[in-house]
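>>> no FASTA, just this:
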């Protein structure tokens, strides 16, 4: 252990690292229920997505621990799974296999630009204020998806959206879940999102099984299963033909690259800061290895049937209890791999149960709003457009594109065109072409 992870150098020990890894797993475990629920709406096998989620999270976390020695765990990312389902499959019209092929290609591009150091250059080129707005916007979008799936928000002919029927038992269950999860969160309970999900599921099962309420979660007939659904393994290969026939594949790949770019960068900075992994120059130690581990995780995840695998900010929960090395990530990874035998338990996880997790994750992501310079109209306008069009346009990629366009136009209007990074100019022109020819 000492040779692999340099525990003494980082002021930690095996016991602390294992406890930190378990803590991180509990904080991230909600993804085992939420990711199949979201990707299931793209007509993908629920059990197949669960298996891909558990295995990709386990393998990628272990790879991060061994390669970069970071206490950062990975799994299919929130926000990017919504992009996969609601934008790439739902709006762009790609098949699930085609979307997985796009994830695979984006992962390969990640690997290439990481080993050539281009990834760091691009990350540094994007204005920090737009990064914040993108993260916050995805938070609002994810929360809106949760509210919609639970029936708390419904369609309306007169007002487009409206509140749902609060007499509906499943709506009440979702509201209860949001409240209990929020209470746990504000009381700083570790793994608040995960425990909120479990409490909501148990309450739903009780009311469904003993009081006969319809639409409630069902008690599983068994706890353990060894009947694995491998139908999504290799499915990405069947989608490669869409790379050459579907007009929006390039946009889909770019959107996946873009969203994961800044999600990963923000997470690594947040975790590294808490784990004392930043050197005297203010740069992350071994960041290239961490970025490569993240990229390889995406490639592997797409091959076995899930959306982009990325670093999870919930890793900060493990760092908070003392995790400092890759042993923390490896422990989390082992926990994820063990869950593949417990798929039947997910029969307790319905839209009403996962909605609280989506809403609370949305709240946490939206907290980035506080760092946007709202007194600067360039940042305020581009940030606002990014966020509002993600929600109202029901499209993460369109929100990002419009935000970039507003940013560049605002900079030109204020005589600051010379301060726009060359890479931002390239993105601006790509987005203009996207709206002109592809939508």
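Yes, it's here. On a predicted model such as this, the values are computed, not experimentally measured, just so you know. Numbers count the residues shown, from 1 in each chain.
>>> going forward, measure contacts between C-alpha atoms and count neighbours the same way
Will do.
>>> now the strands for the chain?
74-76, 153-156, 160-163, 309-311 (DSSP state E).
>>> Identify whichever of those strands lies nearest to residue 226.
strand 74-76 (21.9 Å; C-alpha to C-alpha).
>>> chain center to that closest one: distance?
Relative to the centre of its chain, strand 74-76 is centred 7 Å away, using C-alpha atoms, centre = their mean, to the nearest Å.
>>> Then stretch 50-64?
On C-alpha atoms, centre = their mean, the centre of stretch 50-64 falls 14 Å from that of its chain.
>>> which residues make contact with it from outside it?
Identification of contacts with stretch 50-64 by C-alpha atoms under 8 Å, 6 or more residues apart in numbering yields 31-33, 35-36, 70, 72-76, 228-230, 232-233, 290, 293-294, 296-297, 300-301, 304-306, 309, 326, 329-337, 339-340, 343.
>>> Only whichever of those residues are buried, select them in PyMOL.
Listed next is the PyMOL selection for buried residues among the contacts of stretch 50-64, using 16 or more other C-alpha atoms under 10 Å:
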select buried, resi 31+32+33+35+36+70+72+73+74+75+76+230+232+233+290+293+294+296+297+300+301+304+305+306+309+326+329+330+331+332+333+334+335+336+337+339+340+343
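>>> circling back to that earlier point, dump the strands of the chain into TSV; add distance to residue 208 as well.
Shown next, in TSV, are the strands of the chain (distance: least, C-alpha to C-alpha, whole Å):
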stretch	distance to residue 208
strand 74-76	31
strand 153-156	23
strand 160-163	24
strand 309-311	34
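>>> Would you mind saying which of those lies nearest residue 194?
strand 74-76 (14.7 Å).
>>> which helices and strands sit right next to that closest one?
helix 31-40, helix 46-68, helix 287-304, strand 309-311 (3 or more C-alpha pairs under 8 Å, 6 or more residues apart in numbering; DSSP states H and E).
>>> second one coming, line it up with the first:
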């Protein structure tokens, strides 16, 4: 017990082993959907479902352990939602690169971030972002997660006239997700632990009843990661035509990881006077994790916004992350359950829905909305860029684009208002880089 207290500074952080264990379990329950979703997404590229599942459990555990030991934060690390879609549906499906080349691009971007973390560039950027933008980023991510959840549930459908419209409310997928949301919400109101996981379980049970979800068993031997591990094509990623993919992963990883970390830190109250203690160590953890993830056959790792649930349970140190990581490893033995929950199915329009995990995304989105109250709504120089950020993230379906337009609007308004002297040089530099990027599109 003394070893744990000394290693994770429990007494100094005014927490206990019991509290940290509960927080770690809660975080795992909240983010466990990634075990189900990640293989469902990456397997669309031809990657082996079971191997990706095993890889997801392993790299998530490694990421959690790194964050715990390097930064001592209760912030879980796992494959990034959004990056996996870009990997599968843009780089592979649209740009027609192999998944091996995509892994090579992820690895190269991870190494680049590792160097940037050692040099302190990413840490400096975190501290350079104004508080209003930090809170706008957190809210925008919450809205994006909610939008994905509404699409996966079937509540939203594509519309040529308005982009989206109300889906078929009589479809079983909507009933599955709605029931999961109700169960989760009721348990949250009653302050019961495991509310989000209970929603996933309820949705899955209804899916079995409707015949949408197929039962594959419960326990099995851990799947092998051999079909995807060390299969990255670094040389292919360096070919002239594929180099833009590296830069896109670079921008995605840079601002998504920083955005998620800021969102969690804001939610957990870890930021002090606009600064995040041990920011370099936290960013180093996800940089190392991303490099390891590519080697293990997986996409980019980032800090998980769902860690806010564990923080809400009182988690304050890396011990909670150790617990979350160990539970991720336990997921290796639950491959049949993961496949049952994360397979997804195509509706009549040919869209793949994931109504079992959609409730988790929608509720997590609600968690993130609380940051909107912390934006300074009396100062247009603060609330306009914050609003641009939180609006563009979901409506462009991109955290990076949302941050970009937030940066551009903040710098532009500061210059127009004659307050350019307070701008951090990194804000100006990245605003110029964003403008160059959009001008080249």
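Perfect, thanks for sending it. Computed from a predicted structure; not experimentally measured.
>>> Just tell me what residue 111 of the first structure corresponds to in the second structure.
Matched across to the second structure, residue 111 of the first structure falls on residue 114, judged by TM-score structural alignment.
>>> ok, that match to residue 213 of the second structure distance?
Per C-alpha to C-alpha, to the nearest Å, residue 114 of the second structure is found 41 Å from residue 213 of the second structure.
>>> wait, residue 277 of the second structure sits on residue 262?
No. If you go by C-alpha atoms under 8 Å, residue 277 of the second structure and residue 262 don't touch, sitting 11.6 Å apart.
>>> Who has more neighbours out of those two?
More crowded of residue 277 of the second structure and residue 262, by other C-alpha atoms under 10 Å: residue 262, with 27 against 15.
>>> Ignoring the adjacent residues along the chain, who's closest to that one?
Leaving aside its chain neighbours, residue 262 of the second structure sits nearest to residue 134 (6.1 Å; criterion: C-alpha to C-alpha, 6 or more residues apart in numbering).
>>> next one: residue 335 of the first structure
residue 25 (6.8 Å).
>>> So what does that neighbour match up with in the second structure?
By TM-score structural alignment, residue 25 of the first structure lines up with residue 28.
>>> quick one: contacts for its match?
324, 327, 328 are the contacts of residue 28 of the second structure under C-alpha under 8 Å, 6+ apart.
>>> run the last query once more with 10 Å
22, 34, 76, 194, 197, 306-307, 309-310, 320-321, 323-328 (C-alpha atoms under 10 Å, 6 or more residues apart in numbering).
>>> longest single helix anywhere in the first structure?
Secondary structure of the first structure per DSSP state H: the longest helix is helix 249-274.
>>> for it, which positions count as buried?
Buried residues in helix 249-274 of the first structure (16+ other C-alpha under 10 Å): 249, 251-269, 271-273.
>>> Quick one: map residue 261 of the first structure onto the second structure.
Looks like residue 261 of the first structure aligns to residue 258 there (TM-score structural alignment).
>>> let me fix that: residue 145 of the first structure
So residue 145 of the first structure corresponds to residue 148, using TM-score structural alignment.
>>> quick one: residue 290 of the first structure and residue 269 touch, right?
No. Applying C-alpha atoms under 10 Å, one finds residue 290 of the first structure not in contact with residue 269, separated by 11.1 Å.
>>> Name the residues contacting each of the two.
In contact with both residue 290 of the first structure and residue 269: residue 284, using C-alpha under 10 Å, 6+ apart.
>>> quick one: contacts for the residue nearest to residue 114 of the first structure when sequence neighbours are not counted?
Residue nearest to residue 114 of the first structure in three dimensions, not counting chain neighbours: residue 292, with 6.0 Å by C-alpha to C-alpha, 6+ apart. Residues in contact with residue 292 of the first structure (C-alpha under 10 Å, 6+ apart) are 63-64, 67-68, 107, 110-115, 119, 298.
>>> what's the burial count for the closest residue to residue 143 of the first structure other than its chain neighbours?
Distances taken as C-alpha to C-alpha, 6+ apart place residue 359 nearest to residue 143 of the first structure, at 4.1 Å, with adjacent residues excluded. Using other C-alpha under 10 Å, residue 359 of the first structure has 25 neighbouring residues.
>>> what do we get in the second structure for residue 359 of the first structure?
Aligned by TM-score structural alignment, residue 359 of the first structure pairs with residue 362 of the second structure.
>>> Please report the distance of its match from residue 152 of the second structure.
10 Å.
>>> okay, and the common contacts of these two?
What both residue 362 of the second structure and residue 152 touch, as defined by C-alpha under 10 Å, 6+ apart, is the set 146, 177.
>>> Any figure for the gap between residue 417 of the first structure and residue 424 of the first structure?
Distance from residue 417 of the first structure to residue 424 of the first structure, by C-alpha to C-alpha: 11 Å.
>>> Going by how many neighbours each has, rank these two and give me the top one.
In this view residue 417 of the first structure and residue 424 are compared by other C-alpha under 10 Å, and residue 424 has more residues nearby, 18 against 14.
>>> What's the separation between the residue nearest to that one when sequence neighbours are not counted and residue 261 of the first structure?
Computed as C-alpha to C-alpha, 6+ apart, the closest residue to residue 424 of the first structure that is not its neighbour in sequence is residue 126, at 6.6 Å. Separation of residue 126 of the first structure from residue 261 of the first structure (C-alpha to C-alpha): 10 Å.
>>> Then residue 95 of the first structure?
24 Å.
>>> Likewise for residue 351 of the first structure?
29 Å.
>>> and the counterpart of residue 428 of the first structure in the second structure, how many neighbours does it have?
Under the alignment (TM-score structural alignment), residue 428 of the first structure pairs with residue 431 of the second structure. Neighbourhood size, residue 431 of the second structure [other C-alpha under 10 Å]: 22.
>>> thought residue 431 of the second structure was touching residue 401?
No. Residue 431 of the second structure is beyond contact range of residue 401, at 11.5 Å (criterion: C-alpha under 10 Å).
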